[in-house]
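Student: I'll drop the sequence and a predicted model, then ask my questions.
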Amino acid sequence: MNSKINLNVQNMQISGIRQFFNRIQHIEGMISLTIGQPDFETPLHIKSAAIRAIEENHTSYTHNAGYIELRQAISTYMNKKYKLDYTPDSEIIVTNGASQAIDTALRTILSPGDEVILPSPVYPGYTPIINQCGGSPVFIDTTTENFKLSASLIEKSITGKTKCIVLPYPSNPTGVSLTGEELEEIAGVASEHDLLIIADEIYSELTYGRDHFSIGTIAKDRTIVINGLSKSHSMTGWRIGVLMAPAWLASQCLKVHQYNVSCASSISQMAALEAFTAGIDDAIPMREAYKKRKELTSSYLRKLGFKTIEPDGAFYFLAGIPIEIASFDFAVELAEKAGVGVIPGTAFDPNGEGYVRISYACSEDQIHEAFKRIERYLSESD
């Protein structure tokens, strides 16, 4: 019966992150430094807004792009936070999480044979969509470049088939971001070669040391900006994402979005309205907590000999393993022998070999205990 299934779907693999998470989930007493799930509760005022929405019967279809009041709030929020300038009625679409926004963006612009440039290692959610569209991902190894995709690296990878550059910064899995100057150079290359840009900025509120800079402020005419509330407001399960693009491009994305999901959940949209207005600064205390956890995690990693590039965003380290062992085997042994879960770097494509992703979206007590266990495991492995 497999002959009845689309070949691109048959060849698709379940996310390596989820595969590994599911494999070790049964281990009793394990401390998980795996999934990118904030450990904070959704702020109470946002939950209350959702309850009110149900009581007030906001339970019907909304406009395909989302409530106009919500899109207006998003426009104001993005302008205040990042100086982005998107018109609510023609350049903003509310989606079912950033994942659906990414899917919509790629399916809108890609045709069979198109190539998409991505930094590597990279979040594994882009490649399956590119492949389903008949396109080809082109991975640029950034492991010798402090995990940064640069204009010069992009230039070397451009062919006559290149359609798009994906900029997932701050990055999952590395936590690394790009500066305004670096993005200016990338924007120049994109303009010279007439390429589109998808800027996945879901971690934009979680930056350390400097504010997030969006390429949408300097290359709006060719950029789709992806954002949402999952990480900034600890709303992963609410499934609210945002797709922003110039009107000529957003109008085409809206067609794909409309036939895919009609609209995002009306209840979640009302909660999102509260988040983007009264909750404009909700991420600040979470960010401060993550910063402390980052510094704590960094000190342990250095002490134990892991090779690290200091993150300036998100809540991950992609850390080089301090002993001679394959990433997958290291992660399995660490889970089974030490009771600590990390993600093997190969879950983020082959250039992740030799690394593991460590999430510090957990309590400081858990970080302390996890690294005690890791230290014990490493000492026993000598």
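Tutor: Sure thing, it's come through.

Student: CA only for contacts and neighbour counts going forward, please
Tutor: Will do.

Student: mind listing the strands for this protein?
Tutor: 31-32, 92-95, 115-120, 136-141, 162-167, 196-200, 223-228, 241-244, 316-320, 340-341, 343-344, 355-359 (DSSP state E).

Student: Of the ones you listed, which is nearest residue 23?
Tutor: strand 340-341 (10.2 Å; C-alpha to C-alpha).

Student: helices or strands up against that closest one?
Tutor: strand 31-32, helix 364-381 (3 or more C-alpha pairs under 8 Å, 6 or more residues apart in numbering; DSSP states H and E).

Student: and the ones you listed, which is most packed in?
Tutor: Comparing the helices and strands packed on strand 340-341 by mean neighbour count (mean count of other C-alpha atoms under 10 Å), strand 31-32 comes out on top with a mean of 22.

Student: now that strand: how far from the chain's centre is it?
Tutor: 21 Å (C-alpha atoms, centre = their mean, to the nearest Å).

Student: ok so, going back, switch the helices and strands packed on strand 340-341 over to a markdown table; also include distance to residue 59.
Tutor: Output for the helices and strands packed on strand 340-341, formatted as a markdown table (distance: least, C-alpha to C-alpha, whole Å):
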| stretch | distance to residue 59 |
| --- | --- |
| strand 31-32 | 37 |
| helix 364-381 | 40 |
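
Student: quick one: the residue nearest to residue 90 when sequence neighbours are not counted from residue 284, how far?
Tutor: With sequence-adjacent residues excluded and distances taken as C-alpha to C-alpha, 6 or more residues apart in numbering, residue 90 is closest to residue 247, at 5.5 Å. Plainly put, residue 247 is 32 Å away from residue 284 if you go by C-alpha to C-alpha, to the nearest Å.

Student: and what of residue 198?
Tutor: For residue 198, the distance to residue 284 - C-alpha to C-alpha - is 26 Å.

Student: Residue 98 now?
Tutor: 21 Å.

Student: Counting neighbours, go ahead and name the busier of these two.
Tutor: Neighbour tally, residue 98 and residue 284, criterion other C-alpha atoms under 10 Å: the higher count belongs to residue 98, 24 against 14.

Student: Report the contact partners of the nearest residue in space to residue 338 that is not next to it in sequence.
Tutor: In this structure, residue 338 finds its nearest non-sequential neighbour in residue 373, 5.5 Å apart by C-alpha to C-alpha, 6+ apart. Applying C-alpha atoms under 8 Å, 6 or more residues apart in numbering to residue 373 gives the contacts 338, 339, 340.

Student: here's the one I want to compare it with:
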Amino acid sequence: MRTDIARRLLGLPRSSFATTAGRIAELVEAGEDVVNLCQGNPDLPTPPHIVEALRQEVLDPATHRYPAFSGMLELKVAIAEWYAAEHQVDLDPETEVAILFGAKAGLVEISQCFLNPGDVCLMPDPAFPDYWAGVLLAGARMHPLPLLRENGFLPDYDALDPTVSDSAKLMFLNYPNNPTSVTAPLEFYERTVRFAEAHDVIVASDFAYGALPLGGETPVSFLRAPGAKDVGVEFISLSKIFNMAGWRIGAVVGHREVIGAINLIQEHYYVSLPPFIQRAAVAALTGPQDCVRELSDVYRRRRDGFVAGLWDAGWHVDVPRSIFAWLPIPGGGSSVDFAGELLQRANVAVAPGRWFGEHGEGYVRVSLLAPEDRLREAVGRLVDFSAGRVWPSASAARTAPPSGPGARTPVHSTST
């Protein structure tokens, strides 16, 4: 029997996160106390009213049958109404909304829908590594959009070679950003629309963290920019909004032809998400939103305490605007080496910036998805581990620290 793997799979990288997860499991099994701040896996339960909605829907025999191939209209209506209420964006539920088996699936599918071998995709660097998978499966090429501190971790379209801009077919964006944790202003999205129109580029905006306003104001949706629906789409994830990570449900909204293509590919991959999960998602989107505000408050308290502890130790870091902290490595050096040594010597797991691209080097990403006491423990271990290293100067940080150790008051970043 021939079991040669198809060439399209040979180009896919192995997940560094999975490898590290295995190493963490080994340490825990050996009795080590590991503070795992490596992955973005929500640690709190789904709100009870959503769980109860699922229980009730599972008891309904109507949800035991196959649903409509492209998803249930009532869920699409709920998504459109939620977008209108939360982000002042009008959507046609029937033509401008697609249901996803988690936002991650759609972020891979869009490349397969629109990229042919040799096509160019503009890719933020650093970026969420799963964006790369769809591009590689399509046999397309990635051209980096460097996200640099001096540009507020926003891409500089003017720095692109015009021939690259003209040849690009698809572009990924992600704000609030993973891993740098900055937000983007409306003016940037307006520039993005002009760039996409001028060069005929499809914009894929990943808005997975857009419903959690840790900075005091709700992050701006790409679709708020005039003309945005004419050039692209936006992805949302109920995993982050409602702690529904294990439910694997998200959506993509915007440009009708893009939505149609994603619906087409999903007919062949999945058919549709289970009806009881779709109906429970309706309950999440249309029910009380207090749980979202409470979750944002939890993350804000965690963030403020974590950042205050680092500032008290002299480690001047930017104040995160999402559930990740992007930390410059004291003394510089390899982010992979720093993270590996930190796990080996201090039992703290973080993600090396190099995992997110060449321009992620010099940083590590820390997930704030852990209880406050564990984050305090991590700060102590980070500081002890980094003793003797050269701390980043205060002038390198763009934001003021929280006031006092363990501060609980909201922190407002001055960065974008």
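Tutor: Perfect, thanks for sending it. Computed from a predicted structure; not experimentally measured.

Student: Return the residue of structure 2 aligned against the residue nearest to residue 338 of structure 1.
Tutor: Alignment note (TM-score structural alignment): residue 373 of structure 1 maps to residue 381 of structure 2.

Student: likewise residue 227 of structure 1?
Tutor: Under TM-score structural alignment, residue 227 of structure 1 pairs with residue 236 in structure 2.

Student: That match contacts residue 105, doesn't it?
Tutor: No: here residue 236 of structure 2 does not reach residue 105: they are 11.5 Å apart, not a contact under C-alpha atoms under 8 Å.

Student: When those two are compared, which one has more neighbours?
Tutor: residue 236 (26 against 18).

Student: for that one, what are its contacts?
Tutor: 103, 206, 207, 208, 209, 210, 250, 251, 252 are the contacts of residue 236 of structure 2 under C-alpha under 8 Å, 6+ apart.

Student: quick one, what contacts residue 20 of structure 1?
Tutor: residue 343.

Student: after superposition, how close is the helix ranked longest in structure 2 to structure 1?
Tutor: Counting residues, the longest helix found in structure 2 (DSSP state H) is helix 290-312. Compared with structure 1 after the fit, helix 290-312 of structure 2 shows a mean deviation of 1.8 Å (mean C-alpha distance after the TM-score superposition for structure 1).

Student: what packs against that helix?
Tutor: helix 372-385.

Student: still on that earlier bit, mind listing what's buried along the longest helix of structure 2?
Tutor: For helix 290-312 of structure 2, burial by neighbour count (16 or more other C-alpha atoms under 10 Å) applies to 291-292, 295-311.

Student: on that earlier part again, check the gap between the match of residue 227 of structure 1 and residue 211 of structure 2 for me.
Tutor: Taken as C-alpha to C-alpha, the span from residue 236 of structure 2 to residue 211 of structure 2 is 9 Å.

Student: all helices for the stretch 201-350 of structure 1, in order.
Tutor: 247-261, 266-276, 283-303, 327-333 (DSSP state H, counting those that start in this stretch).

Student: and those as CSV, adding distance to residue 114 of structure 1?
Tutor: Below are those laid out as CSV (distance: least, C-alpha to C-alpha, whole Å):
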stretch, distance to residue 114 of structure 1
helix 247-261, 17
helix 266-276, 34
helix 283-303, 37
helix 327-333, 32
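
Student: what's the closest of those to residue 54 of structure 1?
Tutor: Comparing the helices of the stretch 201-350 of structure 1 by C-alpha to C-alpha, helix 266-276 comes nearest, at 6.7 Å.

Student: residue range for the closest one in structure 2?
Tutor: Residue span in structure 2 matched to helix 266-276 of structure 1, by TM-score structural alignment: 275-285.

Student: with structure 1 superposed, average distance for that stretch?
Tutor: Counting by mean C-alpha distance after the TM-score superposition for structure 1, stretch 275-285 of structure 2 comes out at 1.1 Å.

Student: Residue 255 of structure 2 touches residue 234, doesn't it?
Tutor: No: look at residue 255 of structure 2 against residue 234 with C-alpha under 8 Å: they stay out of range, at 9.0 Å.

Student: Show me which of those two is the more surrounded one.
Tutor: residue 234 (26 against 22).

Student: Roughly how far does that one sit from residue 107 of structure 2?
Tutor: 10 Å.

Student: okay, and the common contacts of these two?
Tutor: With C-alpha under 8 Å, 6+ apart, residue 234 of structure 2 and residue 107 have common neighbours 204, 206.

Student: intersection of neighbour lists for residue 236 and residue 211 of structure 2?
Tutor: With C-alpha under 8 Å, 6+ apart, residue 236 of structure 2 and residue 211 have no common neighbours.

Student: what residues are up against residue 224 of structure 2?
Tutor: Contacts of residue 224 of structure 2 (C-alpha under 8 Å, 6+ apart): 87, 88, 89, 186.

Student: same check, this time on residue 118 of structure 2
Tutor: Residue 118 of structure 2 neighbours (C-alpha under 8 Å, 6+ apart): 139, 140, 141.

Student: mind running it again at 6 Å?
Tutor: 140, 141 (C-alpha atoms under 6 Å, 6 or more residues apart in numbering).

Student: Quick one: map it onto structure 1.
Tutor: Checking TM-score structural alignment: residue 118 of structure 2 goes with residue 113.

Student: Same question for residue 75 of structure 2.
Tutor: In structure 1, residue 75 of structure 2 lands on residue 70 (TM-score structural alignment).

Student: Can you give me the neighbour number for its match?
Tutor: 24.

Student: do the one 10 residues further on as well
Tutor: Using other C-alpha under 10 Å, residue 80 of structure 1 has 12 other residues around it.

Student: That one corresponds to which position in structure 2?
Tutor: In structure 2, residue 80 of structure 1 lands on residue 85 (TM-score structural alignment).

Student: again with residue 30 of structure 1
Tutor: So, by TM-score structural alignment, residue 30 of structure 1 is matched to residue 34.

Student: If you drop the residues flanking it in sequence, what lies closest to that match?
Tutor: residue 347 (4.6 Å).

Student: repeat for residue 45 of structure 2
Tutor: Here the residue nearest residue 45 of structure 2, using C-alpha to C-alpha, 6+ apart, is residue 243, at 6.2 Å.

Student: The one you found reaches residue 48, doesn't it?
Tutor: No: in this structure, residue 243 of structure 2 is not within contact of residue 48 by C-alpha atoms under 6 Å, at 10.9 Å.
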